[in-house]
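In: Mind looking at a prediction? Sequence and model below.
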Amino acid sequence: MMEQTTYFEDYEIGAGRTTFGRTITETDFIVHAGHTGDFFPHHMDVEFMKASEFGQRIAHGTMVFAIGVGLTANVVNPVAFSYGYDRLRFIKPVFIGDTIKTKTTISAKEDDPKRPRHGRVIERVEVINQRGEVVLATDHIYIVERRPEK
């Protein structure tokens, strides 16, 4: 993990990055179900899902979100913190054996009405499968310090 100080003024709209991929496994399904208590048959019952439109188990949306966001967590910015996520959507199903990666793009910057020495940076987050399809999208909001006055 790397530390990189990036002040509000340093963020550029349109800048972004794409992570490495991560293949989803059956173990991911089991561990996530155990952590969350979500043992719905959509994720855990092979026979139940054979008769569905998907023909197989689908990943928990919350698991795809957690892994997708986790893939981006390789740079620590000591002057920023996460304020939360807006407009979270599970667009396409993810299956065991799919490989996902995450693309982030700075989509907006705005003043923070509660903190005059900070701004809000909105980062569009798209989790993409091995076929290039967006499977999850959300907006990540950061609270970021403004550059100190000299």
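Out: Done, it's in.
In: Please make it C-alpha for all contacts and neighbour counts, starting now.
Out: Fine.
In: What segments of the chain are strands?
Out: Using DSSP state E, the strands found in the chain span residues 2-3, 16-18, 22-23, 75-76, 80-90, 99-111, 118-128, 134-145.
In: Below is an additional structure, to be compared with the one above:
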Amino acid sequence: MRFKVGDRASYTQTLSEAHVALFVGAVGDTNPLHVDEAYAQRSRFGRRIAQGILVAGLISTVIGTRLPGVGAIYLSQSLRFLKPTYLGDTITATAVVKAVREREKGGLVLTLDTFCENQRGERVIEGEAVVLYEEPEGGKP
């Protein structure tokens, strides 16, 4: 499988109470901005927000399942959190190939522009990922 600059893929998901609850159970982030409506209403956000890393995790879904897909391993990911994501927001995570380099030991290193946008087309996160890609043995699973 070959990749070229400009290739892109996306994944869309609406973030719900269940996503936040599962994330809290998985990592323990019980910040009241995420779990306490009364507290969040008194904050600058006016209501509960999803954890930024939960939202950024949608980028991982793109990388692991779509571009480059199975065989991808993160080497790095930078993130800038631009706007809050509220429960009920529909987020589209996108990765765009910025550079491709072949490795001497085999496989490819891809540099990807990454970003998440809400249903209004507003960027909530942007960054850059560097990913090692090795074609799965026998091709795609």
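Out: Perfect, I can see it now. Nothing here was measured: the structure is a model prediction, and the numbers come from that model.
In: Make CSV out of the strands of structure 1 and add distance to Phe29 of structure 1 and mean neighbour count.
Out: Output for the strands of structure 1, formatted as CSV (distance: least, C-alpha to C-alpha, whole Å; neighbours: other C-alpha atoms under 10 Å):
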stretch, distance to Phe29 of structure 1, mean neighbour count
strand 2-3, 29, 9
strand 16-18, 24, 14
strand 22-23, 12, 16
strand 75-76, 27, 12
strand 80-90, 16, 14
strand 99-111, 14, 19
strand 118-128, 17, 24
strand 134-145, 17, 21
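In: could the ones you listed be laid out in TSV, adding distance to Val64 of structure 1?
Out: Formatted as TSV, the strands of structure 1 follow (distance: least, C-alpha to C-alpha, whole Å):
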stretch	distance to Val64 of structure 1
strand 2-3	24
strand 16-18	16
strand 22-23	11
strand 75-76	20
strand 80-90	9
strand 99-111	9
strand 118-128	8
strand 134-145	8
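In: To Met49 of structure 1, which of these lies closest?
Out: Met49 of structure 1 sits nearest to strand 80-90 of all those, at 18.1 Å, using C-alpha to C-alpha.
In: just so I know, which of the strands of structure 1 lies nearest Ile30 of structure 1?
Out: Proximity to Ile30 of structure 1, assessed across these by C-alpha to C-alpha, is greatest for strand 22-23 (14.7 Å).
In: So which bit of structure 2 is that closest one matched to?
Out: The aligned range for strand 22-23 of structure 1 in structure 2 is 13-14, by TM-score structural alignment.
In: chain center to that stretch: distance?
Out: 12 Å (C-alpha atoms, centre = their mean, to the nearest Å).
In: do the same with stretch 102-114 of structure 1
Out: Distance, centroid of stretch 102-114 of structure 1 to centroid of chain: 14 Å (C-alpha atoms, centre = their mean).
In: and if you look at stretch 71-91 of structure 2?
Out: For stretch 71-91 of structure 2, the distance to the chain centre is 4 Å (C-alpha atoms, centre = their mean).
In: center of structure 1 - which residue?
Out: Val69 (3.2 Å; C-alpha atoms, centre = their mean).
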